[in-house]
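**Student:** Here is a sequence with its predicted model. Questions after.
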Amino acid sequence: LSAAYAALAVELTKHEIRSIGGYSLGRVIGEGPSSLFLLSLVATESSIYLVTELCSGGELFDYLVEQCAPPAGTGGLALAETRRIFGQLVLGVAYLHSEGVVHRDLKLENVLLDENVNVKIADMGFGREFERGRWLETKVGTLGYTAPEIVAGSRYLGEQVDIWSLGVILYALLTGSLPFDDDDESVMRSLILAGRYAVPAFLDPDASDLVQRILVVDPLRRPSLRDILAHPFFTRVPGPSSPPTTTARGPAP
């Protein structure tokens, strides 16, 4: 066998896989809700390729840019569409966590869409198994979506960093921009560590409240995925348009 086949064989026959690459993770979560379905594996002398279902809708990032570009609209996606896409994403992450897996690099570019604009979570390269309540230490992720505890170089709980990243994605879907964004990475790190971001006045009150509850610097104060799905953003029956909220800056109370 080639070195790639040998490595693949070892990985897939482990009784207790502690750190999972994208290819083997597909075997664990490929049939879960909002998970990218793994069809087959192809190994060569130097590489291992994943063959997955086709996601003709592309990346959520590109979809958001397209939908928000003039004259299509301003700001983020429509509230109903944001609720649907974000709800699918939360359910998908909840499934990962229920299987003992954390993603650790959730971002718009790692969320794919099928032909019906349904969510498919992709790129599990930083995914790994975890034990609930056990601290992780590896510094991974993409800065604009990375939780403060990782930016600070502290130990962290895998579930909580995924929840923070979900908050960043929700903000982006609602506003068309990222909450923590600057050309200077040191400035961006400072903003993340302080939990400082602008809350646009045009946001729906329930949406604004959910964002501010998720993007809390203290990971132990962030809501669980169950709490997120039970939030009025999802449960309240849509009514007439609400008046704009006031603008605020800074971490959630």
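**Tutor:** Yep, that arrived. A quick note: this is a predicted structure, and the numbers were derived from the prediction, not measured.
**Student:** Only C-alpha atoms from now on, for both contacts and neighbour counts.
**Tutor:** Noted.
**Student:** how about the strands in this structure?
**Tutor:** In the chain, the strands defined using DSSP state E lie at 38-43, 48-52, 58-59, 101-102, 111-113, 119-121, 128-129, 198-199, 248-249.
**Student:** one more structure, for comparison:
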Amino acid sequence: MEQAGEACCSAEETFTNDYKMMMTLGQGQFSEVKWAFHIPTVSCVAVKILRNQKKYASLINSEISVMKSLAHPNIIKLLHVVQTRETTYLVMEHASEGDLLHHVLELGALEESKAPRLFTQILHAVKYCHDNLIIHRDIKANNILLDHRGNVKLSDFGLSTKVIPGQKLGDFCGTLHYCAPELFGKEAYDGHATDIWSLGMLLFLMVAGHFPFNAYSSVRVIQQILTADFRVPSHVSVDIRDLILKLLMINPYRRPTIGQIMRFP
């Protein structure tokens, strides 16, 4: 035990000597993401700092396992993992242009000449996950990062899970405004279809500049989600409007797969 403790301290010491923390990029329930400078390689990285609490152990281990299995140009890359007694550090590539939500809020809505390119890259990332039996479960504008070339990097696999073909999920997770109707029911659901719904919410936000369901209370938002009570703004092109309507079908079995979405105009 003493040797393990010494090794743990050594890992922490090496980590703090090699990385200089610069500023906080984001904060979650039990984690924090910082922009950091890797001194030996003179490069910028993002470091997700997770507190090793027993109730979060399975989530941390799942996130590490999923991220280690991913290798795609539109998915944020895990570079290094350092685990100490109290903290787990996930060192990832840094997407210098921030998240998609910031860009949408800044512009009000993305130009339709730009939105399809970004959405297509997001589709490629999610298709790769689904092809490898991974459900993201938290697709949202905050988790879509942009690199210095303006290319998409899907991030934050803290809620993701690996499934076997045909497996249904039963737990509720995600961010309210992106949650599919079936998440509020009692029956097990298809995780692929809930990711598709989240993509529909994301596309709507990208081209409209606001959420389709934007009531003042959570209860009312849930009611709007359950009835798909929304209207696509008139300035949105017919092709994108039709795709949004297909993605946001209440019946999950009527939503298209990623492959079918990619064949849309």
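**Tutor:** Received, thanks. If you're wondering where the values come from, they're calculated on a predicted model, not measured in any experiment.
**Student:** Nearest to Glu149 of the first structure, out of the strands of the first structure?
**Tutor:** strand 101-102 (15.6 Å; C-alpha to C-alpha).
**Student:** residue in the second structure matching Leu178 of the first structure?
**Tutor:** Taking TM-score structural alignment for the superposition, Leu178 of the first structure sits opposite Phe211 in the second structure.
**Student:** Tell me who's in contact with that match.
**Tutor:** His177, Met201, Phe204, Leu205 (C-alpha atoms under 8 Å, 6 or more residues apart in numbering).
**Student:** Relative to Thr82 of the first structure, tell me which of the strands of the first structure wins on proximity.
**Tutor:** Using C-alpha to C-alpha, the strands of the first structure put strand 119-121 closest to Thr82 of the first structure, at 11.5 Å.
**Student:** Could you pull out the buried residues of the closest one?
**Tutor:** Val119, Lys120, Ile121 (16 or more other C-alpha atoms under 10 Å).
**Student:** Return the closest of these with respect to Val28 of the first structure.
**Tutor:** For those, the nearest to Val28 of the first structure is Ile121 (13.3 Å; C-alpha to C-alpha).
**Student:** Now do the helices in the first structure.
**Tutor:** Along the first structure, the segments classed as helices by DSSP state H run 3-13, 22-29, 60-68, 79-98, 148-151, 158-175, 185-194, 205-214, 225-229, 232-235.
**Student:** Out of these, which one sits most buried?
**Tutor:** helix 158-175 (a mean of 25; mean count of other C-alpha atoms under 10 Å).
**Student:** helices or strands up against that helix?
**Tutor:** helix 79-98, strand 101-102, helix 205-214 (3 or more C-alpha pairs under 8 Å, 6 or more residues apart in numbering; DSSP states H and E).
**Student:** orientation of that helix relative to helix 60-68 in degrees?
**Tutor:** 20 degrees (axes from the mean of the first three to the mean of the last three C-alpha atoms, to 10 degrees).
**Student:** what about helix 158-175 of the first structure, how far off from the second structure?
**Tutor:** After superposition onto the second structure, the mean distance of helix 158-175 of the first structure to its aligned counterpart is 0.4 Å, using mean C-alpha distance after the TM-score superposition for the first structure.
**Student:** Excluding sequence neighbours, find me the nearest residue to Arg241 of the second structure.
**Tutor:** Distances taken as C-alpha to C-alpha, 6 or more residues apart in numbering place Val232 nearest to Arg241 of the second structure, at 6.5 Å, with adjacent residues excluded.
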